[in-house]
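> Test case, fold it:
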Amino acid sequence: MAEQTHYEFSAIEAKDVIATHERGWEGFTQFVTYGVVAVVVLLLALLLFVA
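Below you'll find the predicted structure:
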């Protein structure tokens, strides 16, 4: 069994990397925003129904 010792890498444009990171950051911030809103709603519901 022969081991592979040479790898072919394709050229990556900086704009492609930046676009990917921007989409990831936007998804993360949207997730955090909805998570914070959900926690606040849960805490308000607990305040209303438990207290």
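> only C-alpha atoms for contact and neighbour calcs from this point on.
Fine.
> Give me the residue at the spatial middle of this structure.
In the chain, the residue lying closest to the centroid (Cα atoms, centre = their mean) is F28, at 3.6 Å.
> mind listing the helices for this structure?
Secondary structure of the chain (DSSP state H): helices located at 14-50.
> From I12, how far off is I18?
11 Å (Cα to Cα, to the nearest Å).
> Of the two, give the one with the bigger neighbour count.
Set I18 next to I12 and count neighbours by other Cα atoms under 10 Å: I18 wins out with 11 against 8.
> Would you do the same for the sequence below? I want to compare the two.
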Amino acid sequence: MAQQTTEIELIPVTAQDIMGERKAMYGAFVASIPWAIGATVAVLVGIYLFWG
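Okay, here's the model as predicted:
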């Protein structure tokens, strides 16, 4: 059976490298909050109207 070698190059990661990705992720999270609140309210109102 042939041997398989794995080489991983580790490069130093700085805050500047990941800051753009983190800001984009945070922006998407904050933008989803009103949608989540609206969906929750819609479900609760639907439950109230259906079983209320």
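> Can you calculate the TM-score here?
Remark: TM-score between the superposed chains equals 0.57 [TM-score structural alignment, normalised by the length of structure 1]; 51 aligned residues with a Cα RMSD of 2.6 Å.
> Please pull up the equivalent of the residue nearest to the centre of structure 1 in structure 2.
Superposed on structure 2 with TM-score structural alignment, F28 of structure 1 falls opposite F29.
> any idea how far that match lies from Y48 of structure 2?
28 Å.
> try A15 of structure 2
Counting by Cα to Cα, the gap from A15 of structure 2 to Y48 of structure 2 is 48 Å.
> can you check A28 of structure 2 too?
Applying Cα to Cα, the value for A28 of structure 2 to Y48 of structure 2 is 31 Å.
> Touching stretch 42-50 of structure 1 from outside, list them.
The contact list for stretch 42-50 of structure 1 (Cα atoms under 8 Å, 6 or more residues apart in numbering) is empty.
> mean deviation of it from structure 2?
Stretch 42-50 of structure 1: mean distance to aligned residues in structure 2 after superposition is 1.0 Å, counting by mean Cα distance after the TM-score superposition for structure 1.
> Pull the distance from that stretch to the chain's centre.
Going by Cα atoms, centre = their mean, to the nearest Å, the spacing between the C-alpha centre of stretch 42-50 of structure 1 and its chain's C-alpha centre is 29 Å.
> Stretch 19-36 of structure 1 too?
5 Å.
> Could you do stretch 42-51 of structure 1 as well?
Taking mean C-alpha positions (Cα atoms, centre = their mean), stretch 42-51 of structure 1 and its chain are 30 Å apart.
> can you check stretch 23-38 of structure 1 too?
7 Å.
> neighbouring contacts of it?
With Cα under 8 Å, 6+ apart, stretch 23-38 of structure 1 has no contacts at all.
> Cool, thanks, signing off.
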